[in-house]
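Only the shape, not the letters, is given here:
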């Protein structure tokens, strides 16, 4: 499929202000998509939109807190008002978990991780799916994690949320196939983003190194390497792909 064949199509990217979200916004725009970069950090979303524009793409920015269902409803409504349609969505907004044993989590810490990383995806789907049903189809990609496929010492809340995203993706895909809507998940491994290497990182240097030692390709991934998978899943090139979870993890889950 040539990039020109998706001219005029519109995609939402949550968590679009940095990391994988920003890389995906840029990747979609490079293939001709109009992108709505949504993030709780409005300035970061606006910077993504600026970068897309500087690369001759089309983008707008929205402030969205995915833990608020009303924010997700407004995100979809504003996208339809501004652009007239919604063809794809990358539900990517997320936070790192707390590096704590299960019994050491407070209820508030547990709930915060679930609210953003799992319920946030649900809120987005709840409003994206009807918009796509009305226009006869679309594609959705949810960000899970390799921690949605395996366990991690000291990562119970994060693992629970990301396992939930994988299950939610499968169920929603089965529900929406006849509506022409494909729903998949991407499961990144160790990516060079603030969540992995910045101040908010869940992994210590020791744990991160141990994880990379299990990989076939022993380096951190660039956000663009995950974005390429998401762009493909959003495109008609993946027209027969739904209900699947794709690892982008250098072989960690194969070890």
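Everything's here; your move. Computed from a prediction, not measured in an experiment: that's the story for all the values here.

drop to CA atoms for contacts and neighbour counts, all remaining ones
Noted.

Scan this protein for its longest strand.
strand 181-188 (DSSP state E).

who does that one touch, helix- and strand-wise?
Where contact means 3 or more Cα pairs under 8 Å, 6 or more residues apart in numbering; DSSP states H and E, strand 181-188 is packed against helix 120-135, strand 138-143, helix 156-176, helix 223-234, strand 245-248.

Could you figure out how far the first one is turned away from strand 138-143?
Note on geometry: by axes from the mean of the first three to the mean of the last three Cα atoms, to 10 degrees, helix 120-135 and strand 138-143 are set 170 degrees apart in direction.

same deal with the fourth one?
Angular relation of helix 223-234 and strand 138-143 on a 0 to 180 degree scale: 150 degrees, by the same axes, to 10 degrees.

So for helix 223-234, what gets flagged as buried?
223-227, 229-231, 233-234 (16 or more other Cα atoms under 10 Å).

Show me the contact partners of that helix.
Helix 223-234 is touched from outside by 19-21, 23-24, 27-28, 88-90, 139-141, 184, 186, 188, 191-193, 238, 241, 248, with contacts defined as Cα atoms under 8 Å, 6 or more residues apart in numbering.

Comparison target, given below:
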């Protein structure tokens, strides 16, 4: 499905990043992982670069080293909740927009010129099912992921003529160790598995999804 395609994954050191890298390689891709962690060689990737995606210049410099790019998975991001929308002392607003929106924009700005050199390309973003509407004590996260989803639609409209399809997956709760620790009484069997979400992302990056543009695809897990 991704035979010999060069896939770049941001947030590659995280649970979803590792699952996406493993799945993409399973489908024949050459995977480059990007993350801020200085881990040396990372599992499930063919090449790894430590880069601060909040630094636009550093991000462009990193992508310039990659040569060909066929697909970008914008996985870098994070979650926070608990503060109200009217809390003057909260730093969640700035932080959620930095790690979810600014990282995506910087990686995308660096990747698009490389994608435009190819016959086709793909960008897959991570929205959030829970951000389709505002929720109490989650305003910063919901607004940031809402921006990711609107950016996905805008980028799709801008890049469709270049045969670059831009889409986003909207997972519910992803079954990670951090989420299990944070919600120990939940029914984990209903959550989205990282591997299952990665499967959808790989399809969206494949030639088979070449006619899908600007889709926001809910991934709800098992009932």
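Arrived safely. Quantities reported herein were computed from a predicted structural model and do not represent experimental measurements.

Quick check: TM-score for this pair?
Scored against TM-score structural alignment, normalised by the length of structure 2, the superposed chains reach a TM-score of 0.91; 223 aligned residues with a Cα RMSD of 2.1 Å.

Drop anything exposed from the contacts of helix 223-234 of structure 1.
The buried subset of the contacts of helix 223-234 of structure 1 (16+ other Cα under 10 Å) comprises 19-21, 23-24, 27-28, 88-90, 139-141, 184, 186, 188, 191-193, 248.

Helix, strand or coil: sort out the counterpart of residue 47 of structure 1 in structure 2 for me.
The equivalent of residue 47 of structure 1 in structure 2 is residue 42 (alignment by TM-score structural alignment). Following DSSP: H, G, I helix; E, B strand; the rest coil, residue 42 of structure 2 is assigned to coil.

Likewise for residue 98 of structure 1?
coil.

And the counterpart of it in structure 2, how far from residue 20 of structure 2?
By TM-score structural alignment, residue 98 of structure 1 lines up with residue 81 in structure 2. Distance check for residue 81 of structure 2 against residue 20 of structure 2: by Cα to Cα, to the nearest Å, it reads 25 Å.

do residue 130 of structure 2 as well
In terms of Cα to Cα, residue 130 of structure 2 sits 21 Å off from residue 20 of structure 2.

and if you look at residue 161 of structure 2?
If you go by Cα to Cα, the gap between residue 161 of structure 2 and residue 20 of structure 2 works out to 27 Å.

cool, and residue 185 of structure 2?
27 Å.

ok, residue 154 of structure 2 to residue 222 of structure 2 distance?
Applying Cα to Cα to residue 154 of structure 2 and residue 222 of structure 2 gives a distance of 30 Å.

With neighbour numbers in mind, choose between these two.
Ranked by neighbour count (other Cα atoms under 10 Å), residue 154 of structure 2 and residue 222 place residue 154 first, with 13 against 10.

Now for that one: which residues touch it?
So residue 154 of structure 2 contacts residue 214 (Cα under 8 Å, 6+ apart).

That one maps to what in structure 1?
By TM-score structural alignment, residue 154 of structure 2 lines up with residue 171.

Centroid-wise, who is the farthest residue in structure 2?
The C-alpha centroid of structure 2 is most remote from residue 88, which lies 29.5 Å away (Cα atoms, centre = their mean).

how close does that residue sit to residue 164 of structure 2?
Here residue 88 of structure 2 is placed at a distance of 41 Å from residue 164 of structure 2 (Cα to Cα).

again with residue 48 of structure 2
24 Å.

same check, this time on residue 153 of structure 2
In terms of Cα to Cα, residue 153 of structure 2 sits 12 Å off from residue 164 of structure 2.
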